[in-house]
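1. Give me coordinates for this.
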Amino acid sequence: MRVTEVVLPSVGEPEALRVRVRELPPPGPGRALVRVEASGVTFAEQQMRRGTYYDMPAFPFVPGYDLVGVVEELGAPAPGRPELVVGQRVAALTGTGGWADRVLLDAGDLVPVPDGVAAVDAETVVTNGATAWRMLHRVAKVQAGETVVVHGANGGVGGVLVKLAVAGGIRVIGTASARNQDAVRAMGALPVDYRGDIPAQVRALAPHGVAAVFDHVGGKGVKDSWRMLAPGGTLVSYGSASTRDQTGRGMINVLKLVARLALWNTLPNRRSAHFFNLWAGRSRNPETYRAELRDDLTQVFGLLRSGAVEAVIDGIYPLDRAADALRRAESGTAVGKVVIAPGGTAVR
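-> Sure thing, here's the model as predicted:
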């Protein structure tokens, strides 16, 4: 079997991406060959091409944090692996490797996509949906009727967070630029201008503080996120977008952020701070991690199928235009998910 894939050879601009063709072996026991229908462009790839992502492989490698596709071939059954059938649509978190037309994956990492959910629509909520669901329900454990702040409410994870929270009866205050505030309002959130005094704007809407703040920005602004919490509130930090263009090792910025959150957790003020990593727990207890991820994505896919969560797609690009897709995702003007579809068209 021949596979066509996009390779990131070294640190460089998006135009450094290259397409290559190589041979792919048949799937071994417990493995599956998946024909990729859609993969996404995430913030991880934006940092990886700069060499600053805190947990990235050595160059060269194939980017692609997640994917949705169809099972084409199965290896011999393996104990503990879910039952799959050829022709079944599935989703997977890959970390890397998704920007290809076919991939070999462990069958245990595949999550069935329900009938009635299109491939490109499902793709918009694989990484973003799993991240948002787990932060909202497993980390912050926000309840209906409570108020939260979502930074970057029109972004990839932020937009899904808003939709999941609103669907759960949670009041959302979302930061966004002036041009995107109407879109945030249409999602059911109360928009505030991220260029202004965010804490003051939030206090005007939630004088006693909020139950949770979801912060992907990091940097100095994370202090404001902490101060916006009500007693008993939770800060969930899940990135350091403010340091995206800095040179050097990305791990240093993450470690500084984690250290600051740990220090705040020692303060006697009934608030808590967490750094969220979507992969946390996978190496320590892989089967539990897989089962929880399967449950979480099944919940998100159900909301997508019912219409409670809407798939928003900014654009769809073929493999040989992966550089254009990455540029678009980095532009700051994309509304919704930037998708790479090996077939070059929306798979519905």
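
2. can we go C-alpha only for contacts and neighbour counts from here?
-> Fine.

3. What is the host helix or strand of residue 263 packed up against?
-> Residue 263 is part of helix 250-264, with elements assigned from DSSP states H and E. Counting contacts by 3 or more CA pairs under 8 Å, 6 or more residues apart in numbering; DSSP states H and E, helix 250-264 packs against strand 272-275.

4. rerun that using 10 Å as the cut-off
-> helix 222-227, strand 229-237, strand 272-275 (3 or more CA pairs under 10 Å, 6 or more residues apart in numbering; DSSP states H and E).

5. Kindly reformat the ones you listed as TSV containing distance to residue 134 and mean neighbour count.
-> Compiled in TSV, these are given as follows (distance: least, CA to CA, whole Å; neighbours: other CA atoms under 10 Å):
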stretch	distance to residue 134	mean neighbour count
helix 222-227	19	18
strand 229-237	11	22
strand 272-275	12	21
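
6. These: which one's closest to residue 183?
-> helix 222-227 (22.4 Å; CA to CA).

7. Which elements pack onto that closest one?
-> helix 198-205, strand 210-215, strand 229-237, helix 250-264.

8. Identify each buried residue in the helix ranked longest in the chain, please.
-> Secondary structure of the chain per DSSP state H: the longest helix is helix 286-306. Neighbour counts over helix 286-306 (16 or more other CA atoms under 10 Å) mark 287, 289-290, 293-294, 296-298, 300-305 as buried.

9. can you tell me how far the residue of the chain most remote from its centre sits from residue 20?
-> Ranked by distance from the centre of the chain (CA atoms, centre = their mean), the top residue is residue 268, with 32.3 Å. Remark: distance between residue 268 and residue 20 (CA to CA, to the nearest Å) = 55 Å.

10. where along the stretch 51-200 of the chain do the helices fall?
-> 119-123, 127-133, 156-167, 181-186, 198-205 (DSSP state H, counting those that start in this stretch).

11. Next, the second sequence, to be compared with the first:
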Amino acid sequence: MTTDRMITEVVLPGVVEPDGLQINSRAMPVPAAGQALVEVEATGISFAEQSMRRDLYPGQPKFPFVPGYDLVGTVRTVGPGGDGSLVGTRVAAVTKTGAWATHAVVDVDDLTPVPPDVDPAAAETVVVNGVTAWQMLHGARLRAGQTILVHGANGGVGTVLVQLGRHLGLRVIGTAAARHHAALRELGVEPLDYRDPDLAARVRELSPAGVDAVFDPVAGPGVRTSFRLLAPGGKLVVYGNASALGSARSIVWVFVKLLARLYTWNALPNGHRAGFYNFWAGSLTRRAAFRRRLRTDLGIVLDLLRQGVIVPQIAARYPLTEVSAALAFAEARSRPGKVVLEP
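-> Sure, this is the predicted structure:
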């Protein structure tokens, strides 16, 4: 139980099944200069944590560690010399690890204010997922009236991506299991079954000239088909490597092979373009610029959420102490959207 002097956190001890996660209590951390102590109100389960429990996420810490890629919460204290007006402010932050806890210490420069009338769990669905979708769409330089194909349209990123696409005036075709099609239609998506052996033909029936962009979080054998479905001048954006979870090869090898393939395709004379979206691009070499861009883009997405342009897609809510059940539920992908943990 969390007291004024203790916090509760989830520890990933090694390569374990979801029921191998551990609940730990320790002393309340104290923020240093330039940091803030945030009481976590909502955090989420993403593909990243699912990869980390298998020791497949590039650059993840050594075991044991506390997972948790992002959070929404309230600032409780700031470090020495910090801005006291931040105390009591609801904020969002991308942490990469450490958010599966009742409290987390975060650099002040990584905090983005959350509109006070936005539910923390709703805000959590668009922190990493919303920024990813926003940056990919704008990087693809699409115009109203064009057509995009979104694989995994029922996922955490996918459900935000299709809504932003519709907001920008795009026609959206989305692939997902048939059980998610009704929910996708409500978002304005034309759904297709990702397991259909004639999926490419179904896409061509809907868009005979090809699609103007494909967004692919899987990067499996189907990525070649995605590239071939592009209209002249179309863009393939790969933003995940979910297929590597079931691969017997090193995830690094799978990723290098993917990048080599995308680079080779860009040399073809057909005008198509292919690339890999990297959320963390520039975070090491241009740290200040990366943080400014992240805060700006997250602020835009949170405001779109406040306006109702984005309707939060919450697959389920779980208490932090039921994280094992939450992770198992998330990996089953039985409902569209993001699984949220509420400490």
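
12. TM-score for these two?
-> Here the superposed chains carry a TM-score of 0.95, computed using TM-score structural alignment, normalised by the length of the second structure; 338 aligned residues with a CA RMSD of 1.5 Å.

13. still on that earlier bit, for residue 139 of the first structure, which of the helices and strands packed on helix 222-227 of the first structure is the nearest?
-> Using CA to CA, those put strand 229-237 closest to residue 139 of the first structure, at 7.7 Å.

14. Okay, angle between that closest one and helix 250-264 too, please.
-> 160 degrees (axes from the mean of the first three to the mean of the last three CA atoms, to 10 degrees).

15. For strand 229-237 of the first structure, which outside residues touch it?
-> 135-136, 139-142, 147-150, 206-218, 222, 225-228, 257-258, 261, 269-277 (CA atoms under 10 Å, 6 or more residues apart in numbering).

16. do that again at 8 Å, thanks
-> Residues outside strand 229-237 of the first structure that contact it (CA atoms under 8 Å, 6 or more residues apart in numbering): 135, 139-140, 208-218, 222, 225-226, 269-276.

17. and if you look at stretch 261-275 of the first structure?
-> Contacts of stretch 261-275 of the first structure (CA under 8 Å, 6+ apart): 139, 226, 229-238, 258.

18. Let's see that with 7 Å instead.
-> Contacting residues not belonging to stretch 261-275 of the first structure are listed as 231, 232, 233, 234, 235, 236, 237, 238, 258 [CA atoms under 7 Å, 6 or more residues apart in numbering].

19. Around the last one, how many other residues sit close by?
-> A count of neighbours around residue 258 of the first structure, defined by other CA atoms under 10 Å, yields 17.

20. Tell me the counterpart of it in the second structure.
-> Under the alignment (TM-score structural alignment), residue 258 of the first structure pairs with residue 259 in the second structure.

21. before we move on, back to that, please dump the helices of the stretch 51-200 of the first structure into CSV; it should also carry distance to residue 106 of the first structure and mean neighbour count for every row.
-> What follows is these, written out as CSV (distance: least, CA to CA, whole Å; neighbours: other CA under 10 Å):
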stretch, distance to residue 106 of the first structure, mean neighbour count
helix 119-123, 19, 26
helix 127-133, 18, 25
helix 156-167, 26, 25
helix 181-186, 38, 18
helix 198-205, 44, 16
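
22. could these be laid out in a markdown table, adding distance to residue 15 of the first structure?
-> Listed next are these as a markdown table, based on distance: least, CA to CA, whole Å:
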| stretch | distance to residue 15 of the first structure |
| --- | --- |
| helix 119-123 | 24 |
| helix 127-133 | 24 |
| helix 156-167 | 23 |
| helix 181-186 | 31 |
| helix 198-205 | 36 |
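
23. Figure out which of the ones you listed is closest to residue 57 of the first structure.
-> That would be helix 127-133 among the helices of the stretch 51-200 of the first structure, by CA to CA, at 18.6 Å.

24. Show me what residue 31 of the second structure lines up with in the first structure.
-> Under TM-score structural alignment, residue 31 of the second structure pairs with residue 27 in the first structure.

25. again, but for residue 59 of the second structure
-> In the first structure, residue 59 of the second structure lands on residue 55 (TM-score structural alignment).

26. Show the contacting residues for its match.
-> Counted by CA under 7 Å, 6+ apart, residue 55 of the first structure has zero contacts.

27. let's see 10 Å
-> 44, 48, 95, 250, 251.

28. Isn't the third one up against residue 61?
-> No: Residue 95 of the first structure lies out of contact with residue 61 (CA atoms under 10 Å); the separation is 11.1 Å.

29. Against residue 25 of the first structure, how distant is the residue nearest to residue 107 of the first structure when sequence neighbours are not counted?
-> Using CA to CA, 6 or more residues apart in numbering and skipping residues adjacent in sequence, the residue nearest residue 107 of the first structure is residue 31, 5.0 Å away. Residue 31 of the first structure sits 11 Å away from residue 25 of the first structure, taking CA to CA as the criterion.
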